[in-house]
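**Student:** predicted model, plus sequence, below.
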Amino acid sequence: MESSDAQRSRDGSQKRSAIDLIMNQIRRKTSFTERRQKPVGFLFRPGENNDRKNGGIPEMKESDNSEGKNTESENTDSVDTEVGSVVGWGRVKQFVEKLGKKPDSQTLSLSHCDLTATDVLELATLLTFLTQLEELDLSWNDLVGGSLKALTFHLQHVGKLRGLRLCGCRLTAQDLTALGESLDSVPLLEIVDLSWNAGVGGAGLRSLTSQLRYGCMIRELRLVDCQLTDADIKALGQALPLMTNLEDLDLSCNRIATGGVRELFSSLNAAHGLRSLTLHMCGLEQDDLCILGEALQFFPTLQRLDLSANKGASGGLAKMTKSLAQMTHLSGLDIHLCCLTEEDAIALVQVIPSLSALKELDVSSNKKIGDCLQSLLSVLPLPVTRRLLLNNCGLSADSYQALGSAVPSLSQLERLNVSWSKSVGGNLKLLLGGLPCTSCKLQDLRLSSCDLTTEDVLHLASASKRGVLSQVKRLDLSYNGGVGDSGWVALFGEGAGGLRALEELDVSLRPSSSPPPASPWLPALLEAVATLPSLAHVALQHWVLRQDERDKLENIMSKKRHAGM
C-alpha cells in the first residue's frame, strides 16, 4: 500500500493552481537554459586558456558573479511580467464579461453598457494589459461624459490604438480638452467618432483641434449632430490643413450657416486625399451649393458625396454641375430629399455621362425624378451600378416601364428600392423578369407600399424558386394590404428555399381599425423562419396573431438567437 505521505503528495499535485503550473514551466525553462551554458574556458582558444592558468589573463570572478546576478534578475523580471500579464488579462476578461460583452485583446466594444464613472476608472487601470488594443468603442454610455480624463490619462498604454468611438457619451468641454492632450499618446489614431455629443459644439471642438499636430494620422472624423456653431466650423477649418491624411469627414445634422460653409470649403482644399464628404441635413441652400461647386476642383480623389435632406438647396444642383462633372472618381452620390426641381433633374441627366465611375445613386424622395427617369437610366453606367434608390420618386407607368427595360443591364445591382411607387403594383413581373437566375447579386429589395397584388407575390415566389433572390438579405414587403393569403403561403412555402441568405423580413401592415388575421399563412412563415439559417428579424406589425402563435414565433426566434451566440 502507498504511504500516507505519498498519497498527500499526489493529492497536493492535483490541486496546484494555474499560477503554480506557469511558475513551474518557467523554472523548468530557466533550469534547462542554465544547464546548456558552457564553461567560460570553452569560449577561448587553447592558448588563451593556458594564459589564464599562468596568470597572463586574470580571472574575472567579480564580473562572472555580477553576470550571474543579472541573469537571475532578468529571469525574475520575465517571470513577474508573464505572471502579471496572465493575471491582468484575467481582470480584463472579468470586467468585460461582467458587462455582457466578449473580451478581445484587439477590439473592445463596450457600447450600450451603462458604464458608470467607476467603470471608466477601472477600465483605465486595465489599459496597461491591453497593449495590442486597436479599436475602442464606448458609445452610448451617458456617464462617460465628465469622467473621460481618467481614461485618457492611461492612453499611453494603448499606443497601437487606431479607432476611438465615443458617440452619445455626453462629453463636456473638459473631456475634449483631456482627449486633445492625450493625442500624442496614440500617434496611430485613424478613426475619431464623437457624434451625438452636444458638448462638442460651443467651443468644445476647439479644445480638441487645438492639440492636433501637422501630419496627424486621423483618417476618419465623424461629428454628426454635435450642435456645431460657426466658431466650431471655423476651428475645424483651421485644423483641416493639419489633417493631411483625412479621407472621410461627416458633419451631418449640424446646421451650417453660409459663412461657415465658406470657411469650411475654403479650408478643405488642403485635404487633398478626401474621399468621402457627408453633409446630410446641414441646412444647405442654393448659394452654399455654389460655394461647394467652386471647392470641388480641389477634391480630385473624392469618391462619395452626400448632400441629402437639404431641402433649401432646391435649384442649387443645376448651379454646380459644371464642377460636379469633373469628379471622374465619384462612385457614390446621395441627393435624396433635396426637393430637386425640373432644372436640377435635367442638369443631373447632363452630368451623369461624365461620372463614369458612379456605382451608387440615391435620388429618392424627389418627385421630379419620375418625369425624367427614362433619360436618367439611358445615361447611367448600368453595368457597374450597385445601388439604385428610387423610392418615392413619383414613378409613372412609362418610367417604371423604362426601369424594367434597364434591369437586364444591371448585372452588378445589389440594392434596389422602389418603395412608395404605385406603378409597381400589378406589374412586379416586369421588374423580376429581367433579373438573372444564377448570377443575380441583389441583396436588398424594398417594395414597401407598392400596391402589390397576390399575383405579384406569386411572381416573387416563382422568382425565388428560380434562384433570383438567393443573395437577398433584406426583403421589405410592408404596407401591401392587397396581397391575399395564397400569395404569402406561396412565398413562405415553396419560395422559402430560394431565400437562404435572408436576414431581415418585413411584411407589416398599415395601422387599421380591423386588421386581418395572419393564421391562414402563418404556419408556412413559421416553418420558413425555422429553416432559414440567417433570418434574425421578422416584422409583422398590425397583423392579428393569437397568443399561441406569438409564443411559437418567439420560441423559434429565441432558439435561433441562442444558436447564434
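**Tutor:** Cool, the structure landed.
**Student:** every contact and neighbour count from this point should use C-alpha atoms.
**Tutor:** Will do.
**Student:** and residue 338, how far from residue 285?
**Tutor:** 10 Å (C-alpha to C-alpha, to the nearest Å).
**Student:** surely residue 151 and residue 123 touch.
**Tutor:** Yes - if you go by C-alpha atoms under 8 Å, residue 151 and residue 123 touch, sitting 7.3 Å apart.
**Student:** quickly list what's touching both of those two.
**Tutor:** Counting by C-alpha atoms under 8 Å, 6 or more residues apart in numbering, no residue touches both residue 151 and residue 123.
**Student:** all strands of the stretch 451-565 of the chain, in order?
**Tutor:** 474-476, 504-506, 537-539 (DSSP state E, counting those that start in this stretch).
**Student:** what is the neighbour count of residue 13?
**Tutor:** 11 (other C-alpha atoms under 10 Å).
**Student:** close enough to count as contact, residue 249 and residue 276?
**Tutor:** Yes - with contacts counted by C-alpha under 8 Å, residue 249 reaches residue 276, the gap being 6.3 Å.
**Student:** what about versus this one:
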Amino acid sequence: MSQTRKQNSSNGETKPRTSFVNKFFRGSKLTSSKTGSRKETNDIETTDFQPSNDAKETTTLDTAKPLTPDTASGSRMEKSEHLPPQLGPTAVDQSLDLNNRGLTPGDVRAVVAMLPLLPDLETLDISWNDFVGGTLRSITQQMHLVSKLKILRLGSCRLTTDDVRALGEALEAIPELEELSLSWNSRVGGNLPLILQKFQKGSRIHTLELVDCDLTSEDGTFVGDLLPMMQNLEVLDLSINRNIGASLNSIAQGLRSTSNLKVLKLHSCGLSQDSVRLLDAAFRYLCELKNLDLSCNKELGGGFEDSSAQLAALEHLEVLDLHQCSLTAADVASLTQVIPLLSRLQELDLSANRKMGSSSENLLSRLRFLPALRSLLVNGCALESETFTALASVIQAGHLAKLQKLDLSYNDSICDAGWAIFCQNVGFLKELSELDISLRPSTSRDCGRWFRHLLHAVAKLSKITEIGLKRWILPTSQEEELEHFQQDHRGSIHFDLGEGQ
C-alpha cells in the first residue's frame, strides 16, 4: 500500500526535500493541553484501515528552520495549512495521524524526535506505511515519554519479528492504552505472546484488532487465556486468521469473561460446525454484544441446526453477518426461529448462501418482527418467486418501514412474475436509498414489464439514490421510459446498468 512520492524538478535537478519535522510543526495547529482537554469519543465500531487520498497543498512551504522546543511551542498558535483535511481541528499534541503518508526511514526518525515534545499524546496512527517495518524499536524506546497514549494503530506496517518484540516490551510503559490495532502484519502470527504477555488483569484495553495477522492455533489459545484479563474489552476482531478455528474452544471459553464485549468479528477464521456449538454456549455471557460477524466460514454450514438457541440471548444485537457460510435448509429453519427475536437488529447479511433459497420464505416473512432493520442483504441466495411473494407481504404491510439498503442481486432464478410482485410493492419502503437487483456476471436477461412498475414505485421514494440493474437488457421502449424518468427527476437517481448500456 505504499504511495509514490511526487518530486518537483527544474533543469534536471530535484527540489530539496523539506524537513519532515519542520513541515509538520510549522503547518500544524498545536493546542496546549492547558486550554482544556478534548472531548473523547470511544467508538465501538472497528477501525477501517483504508488508505486515504493525498491532500493537495495550497500554500507554499517556508524555508525550513531548525526545530527547537521554543519554536515548536511558538507554533501552537498557527493555523493548520498543510495537514490533510481528515485531521481537521484535532490538537496535534494529543493526536498524531500519519496514516498512509508513505513515510520513509528518515520520516520515522523525525517522528522519534517529535515524541519528546508531545507528552500529552493520546493517539498515534502510523498505519499503512511500509517503511515503518524494521524501525519500530526506535519509536517504542520513546514510549515512556508518551505514557498517556490511549490509541496505537500500526496496521499494515510490515512489522518484523524484532518490531513485534520491541512493541511487547514497550506496552508496559503505556498503561492507559485503550486501543491496539496490529492488523495486516503477518509477523504478528506466531509471536502474539511477545506482544500481549504483559497485559494484566484490569487492563484498560477496549479494542483489539488483529485482522489478517497469520495467527496460529497457539496464538488463538493464547487469546483465549488472555480474554479473562481484559475486562474492559469492547471490540475484538480476529478476522482472516484461518488457523484459529482449531483453537476456538479456548477463545469461546475466554469470551465468557468478556461481558462488556460489543463487537466480535470472526470473518474467515476457519470455523466449523462445532464452532457454532462452542460460540452458542458463550453467547449467553455476551449480553452487550451489538455486532457479530461470522461470515466467510464455509465449513460453518449445518452448525446452526441444533446450536442457535443462545443467539436469541443477544438482545442488543444490531448487526448480524452470516454471508458465505454455506447455510443449509436446516440452518435456515433454525435461524427462522431465532432471528425474529433479535428485535434491535439493524443489519442482516445472509448473502452467498445458495442452499437457503427454497427454505428462506418463512425467514423473510418473519422479518416483520424486526422493526429497526435498515439493511437487508440476500444476494446470491437462489431465492425463488415464492420467497419474493413473502417479502412483498411484509413490505406492503409496512413492517420494513426503516429499510434503507436492500440487495437482492444475483438471484437469477426469479421469474418476471416474481419481479413484478416485488416492484409493485417496493414503493412502500419510504426510507430506501439503495436497491440492487443486478444479475450475475455470467447472465443477461431482457427486462419484463415489471420495469415500468419499478419506475412508478421509485418515483414515490424521496431518498433513493442508487439502483443496480447490471446485466438487465432494456428494449428501446424501456430505454425511452428511463430517459424520460431521468429528465423528470433531474438525474437524482443513478441507474447502474453496467458497462456499455
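**Tutor:** Great, that's in hand. What you see is a predicted model, and the numbers here were worked out from it, not measured in a lab.
**Student:** which of the strands of the stretch 451-565 of structure 1 sits most buried?
**Tutor:** strand 474-476 (a mean of 20; mean count of other C-alpha atoms under 10 Å).
**Student:** what is that strand packed up against?
**Tutor:** strand 444-446, strand 504-506 (3 or more C-alpha pairs under 8 Å, 6 or more residues apart in numbering; DSSP states H and E).
**Student:** ok, residue 478 of structure 1 - contacts?
**Tutor:** Counted by C-alpha under 8 Å, 6+ apart, residue 478 of structure 1 has contacts 447-449, 506-509.
**Student:** what does it align to in structure 2?
**Tutor:** Alignment note (TM-score structural alignment): residue 478 of structure 1 maps to residue 470 of structure 2.
**Student:** from the contacts of residue 478 of structure 1, pick the one nearest residue 64 of structure 1.
**Tutor:** residue 506 (78.1 Å; C-alpha to C-alpha).
**Student:** now do the strands in the stretch 101-250 of structure 2.
**Tutor:** Using DSSP E, counting those that start in this stretch, strands in the stretch 101-250 of structure 2 cover 123-125, 151-153, 179-181, 207-209, 235-237.
**Student:** list the contacts of the first one.
**Tutor:** With contact meaning C-alpha under 8 Å, 6+ apart, strand 123-125 of structure 2 is reached by 94-99, 149-154.
**Student:** can you list these in JSON lines and add distance to residue 342 of structure 2 and neighbour count?
**Tutor:** Output for these, formatted as JSON lines (distance: C-alpha to C-alpha, whole Å; neighbours: other C-alpha atoms under 10 Å):
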{"residue": "94", "distance to residue 342 of structure 2": "40", "neighbour count": "24"}
{"residue": "95", "distance to residue 342 of structure 2": "38", "neighbour count": "20"}
{"residue": "96", "distance to residue 342 of structure 2": "40", "neighbour count": "19"}
{"residue": "97", "distance to residue 342 of structure 2": "38", "neighbour count": "19"}
{"residue": "98", "distance to residue 342 of structure 2": "40", "neighbour count": "19"}
{"residue": "99", "distance to residue 342 of structure 2": "37", "neighbour count": "20"}
{"residue": "149", "distance to residue 342 of structure 2": "37", "neighbour count": "24"}
{"residue": "150", "distance to residue 342 of structure 2": "33", "neighbour count": "21"}
{"residue": "151", "distance to residue 342 of structure 2": "32", "neighbour count": "20"}
{"residue": "152", "distance to residue 342 of structure 2": "34", "neighbour count": "18"}
{"residue": "153", "distance to residue 342 of structure 2": "33", "neighbour count": "23"}
{"residue": "154", "distance to residue 342 of structure 2": "35", "neighbour count": "24"}
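**Student:** structure 1: which residue goes with residue 188 of structure 2?
**Tutor:** Under the alignment (TM-score structural alignment), residue 188 of structure 2 maps onto residue 200.
**Student:** quick one: contacts for its match?
**Tutor:** Residue 200 of structure 1 neighbours (C-alpha under 8 Å, 6+ apart): 171-173, 176, 194, 226-228.
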